[in-house]
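>>> sequence unknown, structure follows:
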C-alpha cells in the first residue's frame, strides 16, 4: 500500500494529507481550487474533481491502493459506494446519514476492507468500547461526551465549526437515539440538556445527538449506551429556536414572488459566523466511560481527552483529533494490523487485538493523548 487518494481537501482532509505524505504517495482530490492550491504549496499532489459525481470519484481513485473519504456527510454514502465499486479499500470520516451496512455486501463481494466513521466521535469512543468488549466478560454501560469549541467565545453563537458546517446542522436536526434499559429510545436532537463540569474548562452543556450510530447494532446486549455533544451553555436554546422556527427546513417556502429554501438562507447567514479563520484556536474535549464485569469483578474505565489547536502547524484541534484517528487507521491497514473484509465501523476495528493500542499510540505521537480518569 503506497498510493493513497484523499477525497476532500478541506480542513480535516488537508490535515490528513500532510500527516500521511511523509510515508505514502498521496494525492488529494477536490473541486475547490484554493484548497487544492494549499495542498500543492505543501508539496502534495492534487487534482480537480467534482466528488458529487460518482464517475469522477471512480476516476480519482483509479490508481489508488487505498482511498480516504473526507467529504461532507450528505455526499459520504454515494462517495463510499463509488469507491467500493471501483474496487478500492476505504477509510472514511464523512459521517453520512445512511446505514453503512447497506454497503457491506458490496465490500465483501469486492473482497475489500472499508472502515467507516473513523474520526474522533464517532470513532475513538467506538474503538475504546470495541477493545473493552474483547477483554471484559460483560459491559453494562457506555457513555461518550464530546465537543469541539473555539477558545474565544464570540457573541451571539460562541461557536465555530471545526468540520463541515452543514454536518453540524445535521447533528441538530437528525433524531437522536440512545439505549436505556435495553431499549432503543429516539429523541429530538438537542434534547435532555445537562450541565457538566470539566477541569480546566469550566461548565459545558451536553445534549442528545445521534452519535451512537452503529454501536446500537453492534452491541445489542449492552443495556445502557448514550452519546452527547458538548457546547458552551446557552447554545442549545439558540439552535432550538432556529430549528423550531423552521430555518433548518429543506423544502422551499413562498417569499414575495419567489421560493426560498429556509436551510439555504440559514446557512448563508450562519456559516460566515461559524467559519474558523486562519489562526483561530479551538479545543476538543471528550470523556468516554465504560462499566461492566470481568472475572466476577466490577469494572469501570474512563478515558479523557483535552486537545488544543497546534500553533506550530496551524492545525485545528478538530482536524487533529478527527484526522489523525483516520490516518492512524490507514497506517494500521498498511501495517497489516486489520484485514477484515466488508464494512467495519470502528468498534469492529477495536475488537482486533492491539488495534486500539496502535491507534492510541499513533495519536499520542501527534500530541493527541487519552488519559485515564
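Good, I have the coordinates. From a predicted model like this one, the values you see are computed outputs, not experimental measurements.

>>> From now on I want contacts and neighbour counts done on CA atoms only, so please keep to that.
Noted.

>>> can you give me the helices for the stretch 51-200 of the chain?
Assigned by DSSP state H, counting those that start in this stretch, the helices in the stretch 51-200 of the chain fall at 54-60, 73-85, 104-109, 124-135, 165-173.

>>> Same list (these) but as TSV, adding mean neighbour count and distance to residue 331.
Formatted as TSV, those follow (neighbours: other Cα atoms under 10 Å; distance: least, Cα to Cα, whole Å):
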stretch	mean neighbour count	distance to residue 331
helix 54-60	19	21
helix 73-85	22	19
helix 104-109	17	20
helix 124-135	23	15
helix 165-173	18	26
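
>>> Check it against this one:
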C-alpha cells in the first residue's frame, strides 16, 4: 500500500544534495524535511524552501533524527560516507544514497535485511541511471551478450589545453586515469589499464567523442550477467592522449621526489595545477550513451543528454534528478526491502524516464 513519508532527512547539502532537497519538495508536497550539513552557512538556503528544519551535522543529531525520520536521503563526500551510512543502517531507517563510496554497498546487506529496511546505493547519474538502463535492457533483450555504458560530464565545447574543466575533487579525477578498471570480457572479470585503449563514439546531438575504460560498474558486476560489459568515461577528442602523456611522464605518481631539499609528490602538484588552471565558467553537458546486444542478437541503444548552464551545471543536476526520484519511490513504499541498486528497479524505468524528460533531459531510444 502506498503511503507518503511524514518526515524525510536530507544529509549533505552540496552540489547534489541541495538540488535533491529542492526536487523532493516538488515530489513530496505533503512531507516535512530535515536538512543536515556541517556548514551552518547553508541554513538560510535550506529553510527558505519551507517545510524544512536545518541541523548542523553531528553524530548526536543523526541519531536523534533517525528516531523520527522515515527516510534518509544522503549525499556525502565519498571519503567519509560509509561509516555514516553504516550508522544510519544500524538505526533501521530507509536510505537512498548518492555518495559513491569506495566500499561495497552489499557490506550493509546483513543489517538492512535484519531491519527489513531499504538501502538504495549509487542513486545518481552514473552509477545510477546507467544501472537502471542495464537492468531494464537485460530483461528487454532476454539476456546480454554485451553492454557498453558510456558516460561523461564535459564542457559544452573543448576547453584548452586538455579539452576539460575540473568541477570536482582533482585527486578523485586523477584516480580515474590510474585505477585499474574492472570489466567483464568473454565472461570473465578482468582488471585493465584504463588508458590502454581509446574508444570513439558518435553521440547523436553532441558529436564525436572519445573515451577510456573506467572502474564504474560496481554493483553491476554482481547483478548483471553479460559476456562483455564495460563502462567508458567520455571526453572530447584528444583528451585521453593528453592524460596518458601526463601519467606516463610520472606526473600522476605518488612517489616522492626531492626538489631543493623539499619532498613532493608529483600527483599533488598536478592536482593543484588542475585545480587552479582548469577552471572556466562554461556551460556543460551530461551524456549517457548505452549500447547493448542481446544473446539472441537484438540491439538496444539509449542516449540521454542534459545541457547545463554555469548556474545549474548538468552533471550535478542530472545526478540530483535520479537521486530525488529514487527517494520518491522509497518514500512511496514502492521499493522492496533490501539492498536495491537501480539495476534491481527496472520496473520503474518508465517513471524515471518521464521525470527526467520533464526536466529537459533529451532521451533517444533505438531497438532492432
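Looks like it came in fine. Everything numeric in this text was worked out from a predicted model, so none of it was measured.

>>> about what we covered before: I'd like the helices of the stretch 51-200 of the first structure as JSON lines, with distance to residue 19 of the first structure appended.
Listed next are those as JSON lines, based on distance: least, Cα to Cα, whole Å:
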{"stretch": "helix 54-60", "distance to residue 19 of the first structure": "20"}
{"stretch": "helix 73-85", "distance to residue 19 of the first structure": "22"}
{"stretch": "helix 104-109", "distance to residue 19 of the first structure": "27"}
{"stretch": "helix 124-135", "distance to residue 19 of the first structure": "18"}
{"stretch": "helix 165-173", "distance to residue 19 of the first structure": "23"}
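
>>> nearest to residue 344 of the first structure, of those helices?
Closest of the helices of the stretch 51-200 of the first structure to residue 344 of the first structure is helix 104-109, at 8.4 Å (criterion: Cα to Cα).

>>> Read off where the closest one ends up in the second structure.
The aligned range for helix 104-109 of the first structure in the second structure is 109-114, by TM-score structural alignment.

>>> rewinding a little: looking at the helices of the stretch 51-200 of the first structure, which is nearest to residue 286 of the first structure?
Of all the helices of the stretch 51-200 of the first structure, helix 124-135 sits nearest to residue 286 of the first structure, with 8.9 Å by Cα to Cα.

>>> what does residue 362 of the second structure align to in the first structure?
Residue pairing (TM-score structural alignment): residue 362 of the second structure is matched to residue 369 of the first structure.

>>> Its match contacts residue 317, doesn't it?
No: with contacts counted by Cα atoms under 8 Å, residue 369 of the first structure stays clear of residue 317, the gap being 11.9 Å.

>>> Counting neighbours, go ahead and name the busier of these two.
Neighbours were counted for residue 369 of the first structure and for residue 317 using other Cα atoms under 10 Å; residue 317 has more, 25 against 18.

>>> contacting residues around the alignment partner in the first structure of residue 202 of the second structure?
Using TM-score structural alignment, the partner of residue 202 of the second structure in the first structure is residue 197. Residue 197 of the first structure is in contact with 203, 204, counting by Cα atoms under 8 Å, 6 or more residues apart in numbering.

>>> Helices along the stretch 251-373 of the first structure, start to end?
Going by DSSP H, counting those that start in this stretch, the stretch 251-373 of the first structure shows helices at 262-274, 317-334, 346-350, 355-365.

>>> Any chance of these in TSV with distance to residue 17 of the first structure as columns?
As requested, those are exported to TSV (distance: least, Cα to Cα, whole Å):
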stretch	distance to residue 17 of the first structure
helix 262-274	24
helix 317-334	9
helix 346-350	21
helix 355-365	15
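
>>> mind checking which of those helices is nearest residue 83 of the first structure?
Closest of the helices of the stretch 251-373 of the first structure to residue 83 of the first structure is helix 317-334, at 15.5 Å (criterion: Cα to Cα).
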